[in-house]
Structure formats: structure tokens, C-alpha cells
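**Q** Could you look at this predicted model? Sequence included:
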Amino acid sequence: MLIDSHCHVDPNHFREGADAVLDRARAAGVGAFVVVGVDADLTAARFAVELAARRPDVHAAVGVHPHDAAAVDDRMLAELEELARRPEVVAVGEIGLDYHYMHSPRDTQQRVFGDLVALARRVKKPIVIHTREAPGDTLEILERAGASEVGGIIHCFSEDRAFAERALALDFDLSFSGIVTFKSARAIQEVAASAPGDRILVETDSPYLAPVPFRGKRCEPAHVLHTTRFIAGLRGEPFEALAARTAENTRRRLRLPAPAASAG
């Protein structure tokens, strides 16, 4: 069964509730979810941890999005580290840089990014990276901050082959969202087609970036099937084989438990 390696399902995104959304995805063939909690006051992080604590098919990632870097203070870092040490939390993230909207100043984003990489190293958990229009600075900070000690995931991969090669060398896997299905995403499609099979993951980033044929609509975890099917076509692989491989890659990277054996 597929794993959605990155989704946001907190109540401000899905009024019907996370359980309804995740149950729809399970009915479609998605077996597990990495629910990412990021906002300016850790409400979403707490929600992700609580959801993972009561649903065995959910694993949490907690962090601070670069948009909210200006809100980070010592108290928030301390609480985030406490949350990150919880057994339900499998990664620190998403964290990184976003130079598109610049909701937080560039230097603040860079400082907080380094602080959060250090936090991940302290708790010994992999990192989920958000990077937008900041490829050079993202890689430089990862290298300088020793991120390869814990490795992680380049979430919603939207860069080129050169970036992919440096990220892979730093022990970061590449996670592809619905963007890969867009006609304009030629560079991303090239990477998805050629990346090592044991280093690729799939995600929805729901409620954002719905894949074709849902582009422009609210995305949800069930849509990861369409992204996976599209990538399988790029790679000339059977859908079932790629679904199984990306699920295994996600389990290995985030140290998730093996799926329960079916009765027979």
C-alpha cells in the first residue's frame, strides 16, 4: 500500500475532520501517512502528534515553516524540541527557506533554519526540507550545519538535476508531489524519471498542489495515487512496483514500522 510521505490535515484545512479525509485515502489504497504540523504557534504540530498518538497509520513531523521564522523564539524552540522527541514524531519539518513570498526576512529564515537543523541533530531524527527559490542557500546551510548526520527528505521536489545530485550526496531523498504531473514541470519530470529508485518518495502536500486531473482543486491524501501513477509512467515501471518501492523507501528513511501482515 502507498504511503503519503507529506500531508497537512489539520482542521483549518479540512473542516470535515482528519479522520474522514484519511479514511477516504485508506479506501483508495493509501496505507500510511506522514502528517506534517507547521504554523506560527505550534498548534498544528501539537495536532499532528495527537493524531499520530491515536492512529497507528499516522506518523507526525513537526517543525516551523520558513514563512513563520520571524515568530520563533527560545520558548518555541524548547517546546518544538520536546515535541520532536515524542515517539510519534518521525522527522523534524518542514523547515527550510522560502524566498518567493518572504513572509520572514531572509537572514531570519537562514538563522532559524540552522537552529532547526541543530535541533534535528540533537533529537537524532531526519529532516523534511522546504525550499523555494533558494537552492544555493538551502544546500549551503544543510552542508554547513551538518544535516547529513541525520539526512532526510527534500519535500515537494521542484528543483533540477544538479540540485538533486547534491541533495542525494547529503543523504536526502527526493519526494515528488502533484507538481510533477504539471505540463510545465519538465525539469522535475526529468529528475523523477532518472533518480535512483531507492531514493524517491511520493506525497500530496495536501491540501495544496493537487495533481492532474484535480489541479486547481483541494488536494487530499487519496490523490497520491495519481502522482505515483504518473511517475511510474515516466520511469516505465508498473504502478504497483513503484507504489511498493516508494512505501519501502519512506519506511526506511523515517524508520517506520513494517506493515502488518494480512490474514490469509
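**A** Here it is on my side, so go on. Numbering: from 1, shown residues only.

**Q** C-alpha only now, for contacts and for neighbours.
**A** OK.

**Q** Contacts only, for the most centrally placed residue in the chain.
**A** Per Cα atoms, centre = their mean, the C-alpha nearest to the average position across the chain is that of residue 6, at 3.8 Å. Taking Cα atoms under 8 Å, 6 or more residues apart in numbering, we find residue 6 in contact with 33-36, 155, 203-206.

**Q** Export those residues to a markdown table and append columns for secondary structure.
**A** Converted to a markdown table, those look like this (DSSP: H, G, I helix; E, B strand; the rest coil):
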| residue | secondary structure |
| --- | --- |
| 33 | strand |
| 34 | strand |
| 35 | strand |
| 36 | strand |
| 155 | coil |
| 203 | coil |
| 204 | coil |
| 205 | coil |
| 206 | coil |
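
**Q** Turn the buried ones among those residues into a named PyMOL selection, would you?
**A** To isolate the buried members of these in PyMOL, using 16 or more other Cα atoms under 10 Å:
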select buried, resi 33+34+35+36+155+203+204+205+206
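
**Q** Neighbours of residue 55, how many?
**A** By other Cα atoms under 10 Å, 13 other residues sit near residue 55.

**Q** How about residue 259?
**A** Residue 259, neighbours per other Cα under 10 Å, totals 13.

**Q** now it, what's its secondary structure?
**A** Assignment for residue 259 (three-state DSSP): coil.

**Q** Please determine how far it is located from residue 251.
**A** Distance from residue 259 to residue 251, counting by Cα to Cα, to the nearest Å: 9 Å.

**Q** next one: residue 155
**A** Relative to residue 251, and taking Cα to Cα, residue 155 is found at 15 Å.

**Q** next up, a second structure to put side by side with the first:
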Amino acid sequence: MIIDTHCHLDFKDFDQDRDGVIDRARKAGVNRIVNVGSSIEGTRRSIELAKRYDIVYASLGVHPHEAKSVTDKTIDDFRALAKERKVVAIGEVGLDYYRNLSPKEVQVGAFKKFIHLAGDLKLPMILHSREADREVLDILRKEKEKDQTGVMHCFSGDEDFLKECLDLGLFISFTCNLTFKNAKNLREVAKGVPAERLLLETDAPFLAPQEFRGKRNEPSYLVYLVEEWSKVLGLSKDDIARITTHNANRLFKLNIEEPSEIAYPIRDSLYLNITNECTNACDFCIRYYSGFVKGHNLRLGKEPTLEEIQNAIGDPKRYKEIVFCGYGEPTTRLDVIKAVSKELKSNGVKVRLVTNGHGDLINSRPIVKELLGLVDKVSVSLNVDTQEQYNKICKPNFGADTYKKVLDFAKDCIRNNIETEITCLDLPDVDIKRCERIVKELGAIFRLRRMGVTG
């Protein structure tokens, strides 16, 4: 499933084969389309398309080229139109100083009106900026409410503009121009987009992908953009599809069900989410602000049974490795780890355990020898470089000496010839070089994790 969050199927470019365009989109896996209003009449046509096609949703907007047509009555009319069931956003709105088809001051006035309208209606904004990046940012900072968000569509700015958009809480979408042969610099900027803020769009009929450059674009061509993003971000095409679908559902409330998962693939690994219980309460933990990792819903209604876990795995040989890593600490269910791993190893599958290192404390005994022959690699989340930081940030259940016990667990893994990786986090007060020294002295592999990056 993929979602085209920005296209203009109401344009006359599609008058001859609109039904065919929708059919091709479905066949390509496009499950939702946001048809974006770019004029007063275009907005009304978008709503009609949303009524006609089940996969189409509408946004209300006036492109900055048409800003001179915006009056107070326009805003009142849009406020009424927003009551239509499938209206999901305000946009596209913003500034375009490339052609100045509406005077700059008129564009600014209209943009402010739409920001306030979106705030009143609690709808996200679909933002347009061309040769006006600084002004767009300044206006957003001054005019939008704190919790207002949206997407910077057809992104074409530099790394600084990207950072400032992200700091404002915006999602980011690039069109199929990301696939162009001469878009090397744009692809470099795109590497800085967190997957959790990425959306897909065609901006059809404009900017068809490289394979069809110069021709009319359409939602079915979104698959070419998915392929390009998989290269840019080092994820699988399925990852990109799933992540961006979740992001679009989160932003636009598209009524897509996202059930919780026990086994969840990322790249060529399969992760097992066997518990949500944890013996740390880390300040930075994603579980406190999101139920999702790389588009997977990891909120379990209950702890899965052994049979449910085995059924969720399916054929384990499809994956490079199977990893025990969920929203909780896997070693709280040591018997499950052992039973599942025994079956996996009988199939010649590599097994990795991601742990906070509390396994001995949780089970009131040393557990490493019980993992021998069952777990090939252990990844221990040490996170910080001192006991004081650990107690303050991770808040372990087992008291002030837990940090030392985590190191002892890692040492025991190393002594027993289990490949051992220790990870730390790039938190502001963490001495990364000291972390690396601690890990190297133990004889483990060091890996730095990035704050806010999961999966």
C-alpha cells in the first residue's frame, strides 16, 4: 500500500481518462490519493472527486499564483466546505516568488488567512514554497499555533531549509524529480529526511519520473519514487511504502487500520516483539511518545503466546537474521526466547538479541550460558558513559548499581564467545569517546545510536 499525498486529478489533463488513471493507481498499490485544491474552483472539483472515488480525499487550498482571488468570502466558503467528510487538509498554500503571478503582499495576506483557517479547523497544511523559503518560515513561526503541522510539498530547498522545516514539526515530501538523472544534489539533501517525517507525492500531472520525463505524471508512477527513496534511505521498498503510509495516515487521518504486530520486518531482518514490559524507564524511549517503529505498530494488547510468535515468523529463511527486539525487554520472557531460538537454529537461522542487559537481574540468575547455541549475537543498550547518567536517564528498576550489572552481563557474553555489541546514544551530555573506550576495553563491538532514530 502506498499513498499519493499530493496530486491534481481535477486538472483537465485527466479529463479523457480519469477513470483509467484511478484504475492504474489501484493496480500499482496506491490505496489513498489526496487531491490538492489549487484554486477556488479546483477545491470544489477536488471534493467532487473525493465523493466519486473511494480512494480519493480532498484538500482545500488556493495556490499562491491565484492568491489575488482570495477574499474573506473565500475563507468563509472553505470553512463550510471543510465539513465535507473526506476533506483532510488546507492546501496547497504558501508563497511563490518565481513568477509573482499575484503580488507578494497579496500572497502573504492570503497565506496568513489560510494558516489561521487551518488552525481553527485543526487541519494540517499542505505548504508551497518557491524562491520564498525564508519568508515562508518566518510567517509560519509568527502565525501558526504551536501544535499546528503540515507538509512542505515538492521540497527543493537546501539542508538548512530542511532542518528548519523539521524543527517546525513539518513533514517533508519530494516529487518524482528526485528520480531525475541531474538530481544528485537533491538526493544528497534527501538523505537528511527522517523516515518518520517522509511522505510520498507525484504532484501529477507535473514532474513525471525519469522514465517518463516530459510526459504527464500520474499516481501509478509513485512506485518509481518508492524505489528511489529505498536507495536514498537504505531501506527496502516495502519499508518505504509502510512508513510513508503510516505517516500519511497520522497526518491526514485517512482511516487506515494499523493493527499491532508481533513479527515486523525492517530491511532484510525480522524483529520479534514479544513483550511491552521493560525494566528501564528511559527518558528518550520512543514508547512514551509513539506506538510505531518504521511504520510498524508495536503496542501489544497482550503478550503473544509461543504459538502466536511462531506463526507470525512464517518462513524464517527469508531473512538475514531474526532479532528479539520490541517495545519491552525480551529477557523478561527468557523461556520464550529459548524456545523460539531453538526452533530457529534448527533451521539454520541467525538469531540476535537486543537487550538492556538486565537479564541476570530479571531472572535472578546468570542467563548467558542458557543462551549458548541459541543466540548468535547480543546487542546491549548501555546508552551512556557513567552510572550517574544511567540512573538519571534510564531509571532502572534494580537500583543504583544496575549500570555495573549491565557491564557484567556484557562481559559474560564476551567470555562465552557470543558476538557482543554495545550501543550508546548521542545524548547531549554523553561522552561518546568515553563510551567507545569502555566498550573497546571490554572487547565488544561499539555502535553509536542516533537520538530519535529507531529500527
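**A** Now that the structure is in, tell me what you want to look at. What you see is a predicted model, and the numbers here were worked out from it, not measured in a lab.

**Q** Going along the chain, name the helices of structure 1.
**A** All helices of structure 1, identified by DSSP state H, fall at 18-28, 43-54, 74-84, 106-123, 135-144, 161-169, 186-194, 224-235, 239-254.

**Q** Make CSV from those helices and add mean neighbour count to it.
**A** Below are the helices of structure 1 laid out as CSV (neighbours: other Cα atoms under 10 Å):
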stretch, mean neighbour count
helix 18-28, 16
helix 43-54, 20
helix 74-84, 16
helix 106-123, 19
helix 135-144, 15
helix 161-169, 16
helix 186-194, 18
helix 224-235, 21
helix 239-254, 20
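
**Q** Would you reformat those as a markdown table and include distance to residue 212 of structure 1?
**A** Supplementary listing: the helices of structure 1 in a markdown table, determined by distance: least, Cα to Cα, whole Å:
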| stretch | distance to residue 212 of structure 1 |
| --- | --- |
| helix 18-28 | 17 |
| helix 43-54 | 27 |
| helix 74-84 | 34 |
| helix 106-123 | 32 |
| helix 135-144 | 26 |
| helix 161-169 | 23 |
| helix 186-194 | 14 |
| helix 224-235 | 7 |
| helix 239-254 | 16 |
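
**Q** out of those, nearest to residue 65 of structure 1?
**A** Smallest distance to residue 65 of structure 1 across the helices of structure 1 (Cα to Cα): 9.2 Å, for helix 106-123.

**Q** average distance between that closest one and structure 2?
**A** Overlaying structure 2 shows helix 106-123 of structure 1 at a mean distance of 0.7 Å from the equivalent residues (mean Cα distance after the TM-score superposition for structure 1).

**Q** so that helix corresponds to what in structure 2?
**A** Mapping helix 106-123 of structure 1 onto structure 2 (TM-score structural alignment) gives residues 104-121.

**Q** which residues are contacting that stretch?
**A** By Cα under 8 Å, 6+ apart, stretch 104-121 of structure 2 touches 61, 64-65, 67-68, 70, 75, 79, 82, 89-90, 93-97, 124-125, 139-140, 143-145, 148.

**Q** could you redo the last one with a cut-off of 7 Å?
**A** 64, 67-68, 70, 90, 93-95, 124-125, 143-145, 148 (Cα atoms under 7 Å, 6 or more residues apart in numbering).

**Q** And stretch 218-226 of structure 1, by the same measure?
**A** With Cα under 7 Å, 6+ apart, stretch 218-226 of structure 1 has contacts from 4, 7, 22, 24-25, 28, 30, 202-204, 206-211.

**Q** count of residues packed around residue 12 of structure 2?
**A** Applying other Cα under 10 Å, we find 10 residues neighbouring residue 12 of structure 2.

**Q** do you know how far whichever residue in structure 1 pairs up with it is from residue 50 of structure 1?
**A** Residue pairing (TM-score structural alignment): residue 12 of structure 2 is matched to residue 12 of structure 1. Using Cα to Cα, residue 12 of structure 1 is found at 16 Å from residue 50 of structure 1.

**Q** try residue 156 of structure 1
**A** Look at residue 156 of structure 1 and residue 50 of structure 1: by Cα to Cα, they are 24 Å apart.

**Q** Also residue 114 of structure 1?
**A** Residue 114 of structure 1 is 27 Å from residue 50 of structure 1, by Cα to Cα.

**Q** Please apply the same query to residue 194 of structure 1.
**A** 38 Å.

**Q** returning to what we had before: of all the helices of structure 1, which lies closest to residue 215 of structure 1?
**A** helix 224-235 (11.2 Å).

**Q** Read off where the closest one ends up in structure 2.
**A** The aligned range for helix 224-235 of structure 1 is 222-233, by TM-score structural alignment.

**Q** Matching residue 153 of structure 2 against structure 1, which residue comes up?
**A** In structure 1, residue 153 of structure 2 lands on residue 155 (TM-score structural alignment).

**Q** one step back: quick check on the contacts of stretch 104-121 of structure 2: which are buried?
**A** Among these, those scoring as buried are 64, 67-68, 70, 90, 93-95, 124-125, 143-144, 148 (criterion: 16+ other Cα under 10 Å).

**Q** ok, those vs residue 308 of structure 2, which is closest?
**A** For those, the nearest to residue 308 of structure 2 is residue 124 (38.4 Å; Cα to Cα).

**Q** wait, doesn't the closest one sit right on residue 89?
**A** Yes - Residue 124 of structure 2 lies in contact with residue 89 (Cα atoms under 7 Å); the separation is 5.1 Å.

**Q** Include distance to residue 183 of structure 1 when you put the contacts of residue 6 of structure 1 into TSV, please.
**A** Converted to TSV, the contacts of residue 6 of structure 1 look like this (distance: Cα to Cα, whole Å):
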residue	distance to residue 183 of structure 1
33	27
34	27
35	28
36	27
155	20
203	18
204	17
205	19
206	20
